[in-house]
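Novice: Pasted the sequence and its predicted model underneath.
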Amino acid sequence: MPSSRDPEQSPDTPASTQGLAKGLTNYGDTGFSLFLRKAFIKGAGFTDDALSRPVIGIVNTGSSYNPCHGNAPQLVEAVKRGVMLAGGLPVDFPTISVHESFSAPTSMYLRNLMSMDTEEMIRAQPMDAVVLIGGCDKTVPAQLMGAASAGVPAIQLVTGSMLTGAHRGERVGACTDCRRYWGRYRAEEIDGAEIADVNNQLVASVGTCSVMGTASTMACVAEALGMMVSGGASAPAVTADRVRVAERTGTTAVAMAAARLTPDRILTGNAFENALRVLLAIGGSTNGIVHLTAIAGRLGIDIDLAGLDRMSRETPVLVDLKPSGQHYMEDFHKAGGMLTLLRELRPLLHLDTLTVSGRTLGEELDDAPPPFPQDVIRTAASPIYPAGGLAVLRGNLAPGGAIIKQSAANPALMEHEGRAVVFEHAEDMAQRIDDESLDVKADDILVLKRIGPTGAPGMPEAGYMPIPKKLARAGVKDMVRVSDGRMSGTAAGTIVLHVTPEAAIGGPLALVRSGDRIRLSVANREIALLVDDAELARRAAEQPVERPRAERGYRKLFLETVTQADQGVDFDFLRATQTVDTVPKQG
């Protein structure tokens, strides 16, 4: 009987570079290489018919250490269903999974490792397209960085946000409310029994933080970039909507494979401008700018902080979510999610950018459901904050720039001059911040050094310095705080972050001493150390730079190659070798 197999898929004639024939190991006989590969995968029970289909890889980041990804098994199954309904062959595979609270010394330290793992596994294994399942803060940027470098058609699927809980009649959710209640506990406003009760209610289900923290920010940004199915950013983790998004993602991946719709066709300069616009309008995490810079850098696109600041002045915050507002991601989803927001931002967006659907952003918005009354996503005429969530600061303390989340800061402190209270590193702060003898007053400015990319290492979220206990007990809720580190997107306060260059490589922050005067002016976009240049030069001569070193392993690689915040804290050798675009563009 004649064989029904396609001759191109026979075990000895690999005439295609698609499907299982991609990336064959070279034994000097390509026919044998494919023959061997098919023999092994047939051990899992696959037929020749199944193996002749487009192969769709599915990055599975499920981990018992990662409750943000607790629904990953269900999502993998739904993606597989979508792939098979569209005629593809789904193949899931594991990569590193990074959770914010379970990664030492910090999740940011491992983001680049996860991006390399993602890139190399996409390259190493045969797949015509790949579905990236991530959620917790650093996982989505790591996956987008890796996929941008790998060059295979890729689509992002997020795990979705957790549900909110309730404490004594008050709705609560991670992790803005975590910080608020812990602040009350430090101030001795609530006791140990109550903080334990709160601890049981803050995370009501698996999924990512329920506020506009980094995870939610990156979900929204991924959709704005065009790397996610329309409406895919906001559905909570444990809803049927999230599972349907997963199925649709699998189906879309098959179409992307057929069209060879690679990330470079979607992730253009205009797409990054759209993403920056959304970052500002959602009151997104300060981490978002670091991650967007890293993703763009993989494609040779530079993000200009001065341009971002110009954009911020004309882009109001429209999404009323904690920490800038009052609501949670569940509410954002019920209000129409990203489609509602993008419709409101439409006059400010590049509508001709391509999305994973193969259609433009404008075409996706044309087909969006009609608007309806809701109070979570505001109109441009009635914003929750008149300018963008982020502002870029410069001055002799941060010649390479610094970031403040102005939408979550105390208006009374955004024009402030005060005396510096300096902590040389995180351990110094931990030892002295609650010392009753600490010389600190409410109008001082807390300064924390050496928590930047190399100083920590990994730029931890220690920039959200706690209010000293003796001030917290006196009712102080906010102070100006300055560091070369990061803070969680769930945090609020008048906090200056990402001071560049960092102290550990000799940035001016290293020269600040307790008692110095510092001036913050958000209106003038200034962060200035009020010490004359001659004195700073004298201090610099007295304390030569000793960059952190390591003898071996990943830490050695990290410390020797990591870039500063204004280049995304990526490894220098992973960034594109040539710049093809700079955004936002002038005008």
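Specialist: That came through fine. Numbers count the residues shown, from 1 in each chain.
Novice: hey, let's count contacts and neighbours off CA atoms from now on
Specialist: Noted.
Novice: did I read that right, residue 404 in a helix?
Specialist: No - under DSSP: H, G, I helix; E, B strand; the rest coil, residue 404 sits outside any helix and is assigned strand.
Novice: Contact partners for it?
Specialist: 286, 390-393, 494-497 (CA atoms under 8 Å, 6 or more residues apart in numbering).
Novice: now stretch 83-96, how far from the centre of its chain.
Specialist: On the basis of CA atoms, centre = their mean, to the nearest Å, stretch 83-96 sits 25 Å off its chain's mean C-alpha point.
Novice: buried stuff in it?
Specialist: The neighbour-count check on stretch 83-96 (16 or more other CA atoms under 10 Å) flags 83-84, 86-92, 95-96 as buried.
Novice: ok, back up a step: in helices only, show me the contacts of residue 404.
Specialist: With helices defined by DSSP state H, no entry of those lies inside them.
Novice: Neighbour count and distance to residue 363 for these - can I get that in TSV?
Specialist: Formatted as TSV, the contacts of residue 404 follow (neighbours: other CA atoms under 10 Å; distance: CA to CA, whole Å):
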residue	neighbour count	distance to residue 363
286	27	30
390	26	29
391	26	32
392	24	33
393	29	37
494	23	40
495	28	39
496	28	39
497	29	38
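Novice: Structure two is appended below for comparative analysis:
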Amino acid sequence: MTSDPSPNSELPSSRWFDPDSLRGFGHRSRLKGMGYDDQDFRGKPVIAILNTWSDLNTCHSHFPERVKEVKRGIWQMGGFPVEIPVMSLGEMMMKPTTMLYRNLLAMETEEVLRCHPIDAAVLMGGCDKTVPAMIMGAISANRPAIFLPAGPMLKARWKDQTLGSGSDAWKYWDERRAGNLCDESWGEIENCIARSAGTCMTMGTASTMAAIAESMGMTLPGASSVPAVISEHSRLAVATGRRAVEMANENLRPSNILTEASFDNAIVTSMAIGGSTNAIVHIIAMARRAGIPLTLERFDELSKTTPVLANVRPAGKFLMEDFFDAGGLRALLQQLGAHIDRSCRTVNGLSIGENISGAEVIDADIIRSLDNPLSESGGTFVLQGNLAPSGCVVKPTAASPRLLNHTGPAVVFDNYGDLKAKLNDPDAGITADSVLILRNAGPQGGPGFPEWGMLPIPDHLLKQGVRDLVRISDARMSGTSYGTCILHVAPEAAVGGPLALVQNGDLIELNVEQRSLNLLVDDEELAKRRAAWTPPPARYQRGYGAMFLKHVTQADAGCDFDFLHHGADTPDPDIY
């Protein structure tokens, strides 16, 4: 047998490749069957590149090139790169929602890292659910891991208009329904709104989660805002590969990085960038994987003291490419001053304070200062009341000011099919004062917690010039969406939450400043309705869907599977 040229028994992969045994022989010989030599892998850190690329994931369409660049960085530092494809959650193509499969990718990430000879991992993702899913799995596996964000696409233009994917799609669709946009113009917008590879170029869920990953310390400094197709992103990929090898040698694990303060930094960052409401669900899920019992109350505490500094759509004016040119997330974190705990450790071994030191704001309109914020308080508020005993969320910076304190009659839709069938029915009686209610769209009811929360405005109101209504649901909405949308109502209707009891004409009272949402129906009447309520039948009777419905938690608990929360360590596999 060829002797080990450079033994390193400290590496987990050595359990596969070092033993002078039949099993060790088998592991080595199969690598050699792929053309590798002892000098390629013996005694070297094995770095897994977990790649969520697919031909149906626009956001990750540049990943085949980035994998080559990550590998280059790994080879440069004396590591052995192995690419492992994992489930690709392409937001635009997957139905009913990628959220149904976030936990499946998290499970796959965890088990891939545990069952293979892997010393560290580069996690390649970016499209909304890939970021939390991969980090959740890496936290539970507790192997050294570093995240490489896909990066936002380049900004687009149509005629003299700058387009933001998602946000402008909603806007121009409403104008088309109102009769203000012809088919030819609609087709022109369709052809140009997604200009390049990469995630949505607004501060949607993808860019929000990338920023959160960086603020938690899971990426290299500045990684979250680099556009997908510029040369800096290629260099970032190489640098990420190099750093992964160093992390393997240092045995720097998520448990060495992620603390309660790290998650506070994530929340503050989400609020300061006017980030997606989806971030709340994902941050809670990641925190609970790390053994930190984060609750909605903490989000509201930090929201009240954190100003919005990123003037980026949908809350602001600009796009992610502008944000990058203005200084990116490092500059925004520097602007936040004492709002950020600068002592938190990051994947490059330095503190976040060291990583943002010297960061410069290039454009003070795009990245605001504390004395000139876009909004005095955070981008997301947590509401409670008898309609949402376990809480719900709203993004006031993307809502209409006139509707933030509103009382109006409910118009109820039992599910999304009911909404589509009845929205434009004159008998529905929807007016500018109505409160649209969509129920059975949560984790159980959707199922999978789909992005249905930006309920469409009826055609007749669009033609009258109405562009916003109060809309309440137990669903989520896209991070690119906008409007006075109350989301994540918990408990959801499908498990008997109060949303299940609302009837047409009931008065709903919303007061965002007071963080309240109430159904103005007396307790005696609600008790009668509850006695008559029956739960909807389960959508899935077998397979992954049935497992999802049995084990998924509610929105306020992160929608993770109950058996995946932090607990006793899972043993490493036996290798005989």
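Specialist: Cool, the structure landed. Everything quoted here is computed from the prediction, not taken from an experiment.
Novice: Mind checking the TM-score on these two?
Specialist: Here the TM-score for the pair of chains, by TM-score structural alignment, normalised by the length of the second structure, is 0.96; 567 aligned residues with a CA RMSD of 1.7 Å.
Novice: before we move on, the earlier item: shared with the second structure, which of the contacts of residue 404 of the first structure?
Specialist: Contacts conserved in the second structure for the contacts of residue 404 of the first structure, using both residues aligned by TM-score structural alignment, their matches' CA atoms under 8 Å: 286, 390-393, 494-497.
Novice: Go through these and name the one nearest residue 244 of the first structure.
Specialist: For those, the minimum distance to residue 244 of the first structure (CA to CA) is 30.4 Å, reached by residue 286.
Novice: Trace that closest one over to the second structure, please.
Specialist: Aligned counterpart of residue 286 of the first structure in the second structure: residue 277 (TM-score structural alignment).
Novice: Its match and residue 393 touch, don't they?
Specialist: Yes - using CA atoms under 8 Å, residue 277 of the second structure is in contact with residue 393, at 7.0 Å.
Novice: For those two, list the residues in contact with both.
Specialist: residue 380.
Novice: and residue 146 of the second structure, helix, strand or coil?
Specialist: Relying on three-state DSSP, one would call residue 146 of the second structure strand.
Novice: For the stretch 251-400 of the first structure, just list every one of the helices.
Specialist: In the stretch 251-400 of the first structure, the segments counted as helices under DSSP state H, counting those that start in this stretch are 263-266, 269-281, 287-297, 305-313, 329-334, 337-345, 361-366.
Novice: which bit of the second structure covers the fourth one?
Specialist: The counterpart of helix 305-313 of the first structure in the second structure, counting by TM-score structural alignment, spans residues 296-304.
Novice: ok, and for the matching stretch, which residues are buried?
Specialist: For stretch 296-304 of the second structure, by 16+ other CA under 10 Å, it's 296, 299-300, 302-303.
Novice: Ok, stretch 519-529 of the second structure next?
Specialist: For stretch 519-529 of the second structure, by 16+ other CA under 10 Å, it's residue 519.
Novice: matching residues in the first structure for that stretch?
Specialist: Going by TM-score structural alignment: stretch 519-529 of the second structure matches residues 529-539.
Novice: how far away is residue 423 of the second structure from residue 474 of the second structure?
Specialist: 18 Å (CA to CA, to the nearest Å).
Novice: what does residue 213 of the second structure give?
Specialist: For residue 213 of the second structure relative to residue 474 of the second structure (CA to CA), the value is 26 Å.
Novice: Comparing the two, which residue is more hemmed in?
Specialist: residue 474 (34 against 27; other CA atoms under 10 Å).
Novice: What does that one correspond to in the first structure?
Specialist: Match for residue 474 of the second structure (TM-score structural alignment): residue 484.
Novice: give the contact list for that match.
Specialist: 448-452, 459, 463, 497-503, 509.
Novice: go again using 7 Å as the cut-off
Specialist: Applying CA atoms under 7 Å, 6 or more residues apart in numbering, one finds that residue 484 of the first structure lies in contact with 449-452, 497-500, 502.
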